[in-house]
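[1] sharing a model that was predicted from the sequence below.
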Amino acid sequence: MSYSRACCTIPPVDSNYTPKGKFENIGDLPVYTVGPSDAKKAIIVIYDIFGLHKNTQQFCDVLAEHRGYKVLLPDFFRGDAWNQSLGNTEAIVAWLGKVGTFDVIAPQLEQVRESLQAQGVTTAGLVGFCWGAKIAVLATAVDSFFGAASLVHPSLVDIKDAENAKAPILALPSKDEPDMTAYMEVLYKKSFGSQCKHQRFDDMAHGFCGGRADWSDELNKKRATEVIQLTVNFFDETLKA
């Protein structure tokens, strides 16, 4: 199935949304899956520390419905996402050190990749929210199957990750993230630098597209829709089957 840019204007996100996908297991990893089974291109979405949420699932559904991607949202935390106060940074870091390091997540991503390749998928993009953005950019450095990554209000931003990235990056920070200008300058100098994009949302707080987002708020709704549109456009330009 082919999709023209003319039909690719993304509708506004819905605060009262029912996800359209289904859950499958890849090995022992639960995965929310949506989109055509015969797709040649896929998107793997890596959520924030709050785990599965209908906002993130809606993001997946839009990518599948409007661009024909097979979209997968692995439940890396297996139903045991962070559910305590955000004020205890030390506790969050300690928890992520057990369940959310790249060494822990990478073998699971490899498992997902192998499953996709067995189904005929030839390339995949990554979307990462908050902590997931860190995982996404790190993954581009070690696996050429991942052809691009969209980083949505990324946390744990480190310029070394930009230095090691091996695929185009779309950076979409909120007002709460550090200035990513230097990070992007590193990316712009790479062979794929012209495909890298950066848009800052200075009127949005961290998490405006993820588990803490309030899409009943009109401005939040508008900005989240813009992020999805930018991500769609980015993958249109970067993912080649």
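    Perfect, thanks for sending it.
[2] contacts, neighbours, all on C-alpha from now
    OK.
[3] where do the strands of the protein begin and end?
    Shown for the chain, the strands assigned by DSSP state E span residues 22-26, 29-34, 41-46, 70-74, 123-129, 146-152, 169-172, 197-198.
[4] what's in contact with the last one?
    Under the contact criterion CA atoms under 8 Å, 6 or more residues apart in numbering, strand 197-198 has outside partners 169-172, 184.
[5] if we go to 6 Å?
    Here strand 197-198 makes contact (CA atoms under 6 Å, 6 or more residues apart in numbering) with 170-171.
[6] again, but for the third one
    The set of residues external to strand 41-46 that reach it, using CA under 6 Å, 6+ apart, is 69-73, 121, 123-128, 132.
[7] so where do the helices sit in the chain?
    Assigned by DSSP state H, the helices in the chain fall at 54-67, 89-99, 102-118, 131-140, 159-164, 181-188, 218-238.
[8] what sits against the residue lying closest to residue 155 once chain neighbours are set aside?
    For residue 155, ignoring the flanking residues on the chain, the nearest one in space by CA to CA, 6 or more residues apart in numbering is residue 130 at 4.8 Å. Listed by CA under 6 Å, 6+ apart, the contact set of residue 130 reads 48, 153-155.
[9] check it against this one:
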Amino acid sequence: MAGSQCCSNPPTLNPHGGAGTVELLGGLKTYISASSNSKHAVLLISDIFGYEAPNIRMVADKVAAAGFYVAVPNFFYDDPFVYDNKPLQVWLKDHGTDKGLEDAKPVVEALKAKGFSSIGAAGFCWGAKVVTGLSKSKSFISAAVLLHPSFVSLDNIKEVNVPIAILGAEIDDYGPPTLLKQFEEILVAKPEVDCHVEIFPNVEHGWAVRYNADDQVAANSANEAHKKMLDWFSKYVK
């Protein structure tokens, strides 16, 4: 179900990275990055490498600089996927997306308790399935973005009820362009749900968060995806 593409380009984790701080939110340790005038919140849900990955925190800081209060929870309880510790399929048994969704709900409630009535959520790979679950109800989030999604089914997409942008890779075994086009067909048939589906050329699964910042071409593609994500939240999280 998941293999080399999900695990490629593993980051070097850094618990002290980023411009933000780590706080408890909804019962989970959470990387928080926020501007002084944040009026709306964004929940970022990582891929299998977790909330200490430098790029996910870099993305959080970028979204915060645009005026949002950004939360990146530690959904894996300090047990992100690590090569050679155990096979990915074994790791996934203890870190399923269903559990991630249940853990995400108290985080959303905690954000609301802070006064954020409008919340966006973006998920990368593993996190995209969790965000899709939150997208079933406007009582959870106002808008969603999926970046190189994994584990998301046609039935999941049929249940989406908030504006959703899906940003996929041309080279992707887990969210291939053919599947994302089917997602688009389902969403277009729901006129009450605004959607945007885009396939980024010449990039692989994971490109938006597991890129080498020193590789200008890779960084440019990732930055373009981040801008599209921010544009979506600026439009619908207000």
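    Received the coordinates, thanks. Model, not experiment: these values are computed from the prediction.
[10] using a markdown table, please lay out the strands of structure 1 together with mean neighbour count.
    Shown next, in a markdown table, are those (neighbours: other CA atoms under 10 Å):
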| stretch | mean neighbour count |
| --- | --- |
| strand 22-26 | 13 |
| strand 29-34 | 21 |
| strand 41-46 | 26 |
| strand 70-74 | 26 |
| strand 123-129 | 25 |
| strand 146-152 | 28 |
| strand 169-172 | 24 |
| strand 197-198 | 17 |
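[11] in JSON lines, list the ones you listed along with distance to residue 239 of structure 1.
    JSON lines is the format used below for the strands of structure 1 (distance: least, CA to CA, whole Å):
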{"stretch": "strand 22-26", "distance to residue 239 of structure 1": "24"}
{"stretch": "strand 29-34", "distance to residue 239 of structure 1": "18"}
{"stretch": "strand 41-46", "distance to residue 239 of structure 1": "8"}
{"stretch": "strand 70-74", "distance to residue 239 of structure 1": "13"}
{"stretch": "strand 123-129", "distance to residue 239 of structure 1": "7"}
{"stretch": "strand 146-152", "distance to residue 239 of structure 1": "6"}
{"stretch": "strand 169-172", "distance to residue 239 of structure 1": "12"}
{"stretch": "strand 197-198", "distance to residue 239 of structure 1": "14"}
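[12] roughly how far does residue 125 of structure 2 sit from residue 6 of structure 2?
    Residue 125 of structure 2 is 7 Å from residue 6 of structure 2, where distance means CA to CA, to the nearest Å.
[13] how far away is the residue nearest in space to the middle of structure 2 from residue 42 of structure 2?
    With distances taken as CA atoms, centre = their mean, residue 123 lies nearest the centre of structure 2, 1.5 Å away. Separation of residue 123 of structure 2 from residue 42 of structure 2 (CA to CA): 11 Å.
[14] follow-up on the earlier one: ok, now how distant is the residue nearest to residue 155 of structure 1 from residue 206 of structure 1?
    Distance check for residue 130 of structure 1 against residue 206 of structure 1: by CA to CA, it reads 8 Å.
[15] what is in contact with the two at once?
    residue 153.
[16] before we move on, back to that, nearest to residue 176 of structure 1, of the contacts of residue 130 of structure 1?
    Using CA to CA, residue 153 comes nearest to residue 176 of structure 1 of the contacts of residue 130 of structure 1, at 8.3 Å.
[17] contact partners for residue 176 of structure 1?
    Per CA under 6 Å, 6+ apart, neighbours of residue 176 of structure 1: 205-206.
[18] run a quick neighbour tally on residue 103 of structure 2.
    By the measure other CA atoms under 10 Å, the count of residues near residue 103 of structure 2 is 18.
[19] show me what it aligns to in structure 1.
    Using TM-score structural alignment as the criterion, residue 103 of structure 2 maps onto residue 108 of structure 1.
[20] what's stretch 150-164 of structure 1 in contact with?
    Outside stretch 150-164 of structure 1, the residues touching it (CA under 6 Å, 6+ apart) are 127-131, 133, 141, 169-174, 183, 187, 206.
[21] okay, how far is it across that stretch, tip to tip?
    Chord length of stretch 150-164 of structure 1, first to last residue, is 16 Å (CA to CA).
[22] before we move on, what about stretch 139-152 of structure 1?
    From its first residue to its last, stretch 139-152 of structure 1 covers 15 Å (CA to CA).
[23] can you check stretch 138-151 of structure 1 too?
    Taking CA to CA, stretch 138-151 of structure 1 runs 11 Å from one end to the other.
[24] kindly report the same for stretch 117-131 of structure 2.
    Start-to-end, stretch 117-131 of structure 2 (CA to CA) is 17 Å.
[25] picking that back up, how far away is the equivalent of the residue nearest to residue 155 of structure 1 over in structure 2 from residue 179 of structure 2?
    Using TM-score structural alignment, the partner of residue 130 of structure 1 in structure 2 is residue 125. Distance of residue 125 of structure 2 to residue 179 of structure 2, computed by CA to CA: 14 Å.
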